[in-house]
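# Prediction below, plus the sequence it came from.
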Amino acid sequence: MNRYHVAVLLLSAATVSLLTGSALAQQSSDMKSMPGMHMGPEAAPSDSATGKLGDLDISGGYVRAMLPGQPVGGGYITIHNSGKAADKLTSVTSSAAGKVELHEMKMDGEIMKMREIKDGIAIPAGATVTLAPNTMHMMFKQVKTPFKKGGAVPVMLMFEKAGMIDLTLPVVSAKGN
C-alpha cells in the first residue's frame, strides 16, 4: 500500500470518528440538530461492559457500529485505579480485529490530529482514566466483520501490573446512543 492510500485511510478514519463522535470544535446551532455532532461527554450505554482486576475497576466499555465502508472501529472504556500504585494499559487485542491500537485525538490549533499511543496509557493511583470519543480510544483495525448495533466485540486488556482481563463490549449505534 503506498503512502497516498495510507493517508486516505487515516483521513477517512479521522473523518468518520469526528462525524460519529462529539465534536471538540466550536458548536453552532446548526450542528446541534445533526446526528453525532453533540458536545459534551457521551454516556456509556446501560449494558456496557464492566470488570474488576486487582485495584482496577473497569466500566462503561462499548464499541460503536461501523458505517458502510468504514475501515476501522472505535472502542471506549473507563478505568478507575483504587490502588496506591500506578498501572498502565499496555495493549488491547481482539479476535474481531487483526490489530487494536490505543489512540489519542487532540486539537492542534483548529485541526484535529490523531496519533497512536505506543507506550500505553498510564492509570495513576487513585485516578480514573476514560477512553472516549475524540480523546483517547481503542482503534480496531483489520476488522474481520464490521461491527453492527446489537452485536458484541471480545477484547483482552493487558495491564503492566494487574495483568489481563477479558471483556465483551456491546456494539451501540454509530451515533453513540
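On my side now, so go ahead. Numbers count the residues shown, from 1 in each chain.

# C-alpha only now, for contacts and for neighbours.
Will do.

# where exactly do the strands run in the protein?
Along the chain, counting by DSSP state E, strands occupy 49-53, 56-64, 73-81, 87-93, 97-108, 111-116, 121-123, 128-131, 136-143, 152-159, 163-172.

# Centre of the chain to the first one, how far?
Put plainly, it is strand 49-53. 16 Å (C-alpha atoms, centre = their mean, to the nearest Å).

# what's that strand packed up against?
strand 56-64, strand 163-172 (3 or more C-alpha pairs under 8 Å, 6 or more residues apart in numbering; DSSP states H and E).

# got the angle between it and strand 152-159?
For strand 49-53 against strand 152-159, the angle by axes from the mean of the first three to the mean of the last three C-alpha atoms, to 10 degrees is 30 degrees.

# Over to the last one?
Using the same axes, to 10 degrees, the inter-axis angle of strand 163-172 relative to strand 152-159 is 150 degrees.

# Could you do the third one as well?
With the same axes, to 10 degrees as the criterion, the two stretches strand 73-81 and strand 152-159 enclose an angle of 40 degrees.

# okay, now the one to match up with it:
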Amino acid sequence: MAADVAVKTPYARATAPGQPNSAVFMQINNQGEATRLVNASSSAAKVVELHAHTQDQGVMRMRQIDAIELPANSQVELAPGGLHIMLIGLEAPLQDGSQIDMTLEFDDGTSEQLDVPVQMVMPAGMGHGQPMSHGKMH
C-alpha cells in the first residue's frame, strides 16, 4: 500500500441483469507526497479504466484518463458525475449487498487490495424519488 494513501468508503454501482458496465467510487486521502493512481483491476470485469467527466461544448462526456492525480496532503473524491473507475464487460451483474475485489496501483509501484461493496446508486441527474425495483422483494 502506498505509505500515506488511504482509501475510504469505496463502493460499486449495482447493475440490472444484462447491463454490461458499472463504476466504482471512493475517497482517496493522500497524507504524503503527491502521487497518482495509474491503474485499477478487478476480476469482476474484463476491462477496468480510470475515467473523468469533462465538459465538451456544454455536454458532459466520460473519457478515459491515464491517471488520477493525488496531490500532497489532499482528499480526492471519485463520485458519480466526476472521477471514477469504470468496470467494462462485467462477468456477472453486480448485486446490491455483494462485493467485488479491486486492486489499485500507484505510480510509485505500490498497490492496494480492496473489497468493494456493491450498492444501489441513483444515476447522476435523476434527482430524488423512489428507485426503480428490478428484482426480488425483501
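It's in. From a predicted model like this one, the values you see are computed outputs, not experimental measurements.

# what's the TM-score for these two chains?
For these two chains in superposition, a TM-score of 0.83 is obtained (TM-score structural alignment, normalised by the length of structure 2); 124 aligned residues with a C-alpha RMSD of 1.8 Å.

# circling back to that earlier point, deepest of the helices and strands packed on strand 49-53 of structure 1, which one?
Comparing these by mean neighbour count (mean count of other C-alpha atoms under 10 Å), strand 56-64 ranks first with a mean of 23.

# what stretch of structure 2 does it fall on?
Mapping strand 56-64 of structure 1 onto structure 2 (TM-score structural alignment) gives residues 5-13.

# average gap between that stretch and structure 1?
Aligned to structure 1 and superposed, stretch 5-13 of structure 2 gives a mean residue distance of 0.7 Å (mean C-alpha distance after the TM-score superposition for structure 1).

# chain center to that stretch, what's the gap?
So, by C-alpha atoms, centre = their mean, the centroid of stretch 5-13 of structure 2 is 8 Å from its chain's centroid.

# okay, the helices and strands packed on strand 49-53 of structure 1 in CSV with distance to residue 13 of structure 1 next?
Output for these, formatted as CSV (distance: least, C-alpha to C-alpha, whole Å):
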stretch, distance to residue 13 of structure 1
strand 56-64, 13
strand 163-172, 18
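
# Of those strands, which is nearest residue 82 of structure 1?
strand 56-64 (6.4 Å; C-alpha to C-alpha).

# what's the angle from the closest one to strand 73-81?
170 degrees.

# about what we covered before: what residues does the match of strand 56-64 of structure 1 touch?
Residues from elsewhere that reach stretch 5-13 of structure 2 (C-alpha atoms under 8 Å, 6 or more residues apart in numbering): 22-32, 94, 116-121.

# For residue 3 of structure 1, which of the strands of structure 1 is the nearest?
Using C-alpha to C-alpha, the strands of structure 1 put strand 111-116 closest to residue 3 of structure 1, at 16.4 Å.

# what span of structure 2 lines up against that closest one?
By TM-score structural alignment, strand 111-116 of structure 1 lines up with residues 59-64 in structure 2.

# what does stretch 151-160 of structure 1 give?
Residue span in structure 2 matched to stretch 151-160 of structure 1, by TM-score structural alignment: 98-107.

# residues of that stretch that come out buried?
99-100, 102, 104-106 (16 or more other C-alpha atoms under 10 Å).

# quick one: the longest helix along structure 1 aligns where in structure 2?
The residue-count maximum for a helix in structure 1 (DSSP state H) belongs to helix 3-20. Across structure 2, nothing matches helix 3-20 of structure 1 (TM-score structural alignment).

# Tell me what angle that helix forms with strand 73-81.
Using the same axes, to 10 degrees: helix 3-20 of structure 1 against strand 73-81 is 60 degrees.

# Nothing else from me, thank you.
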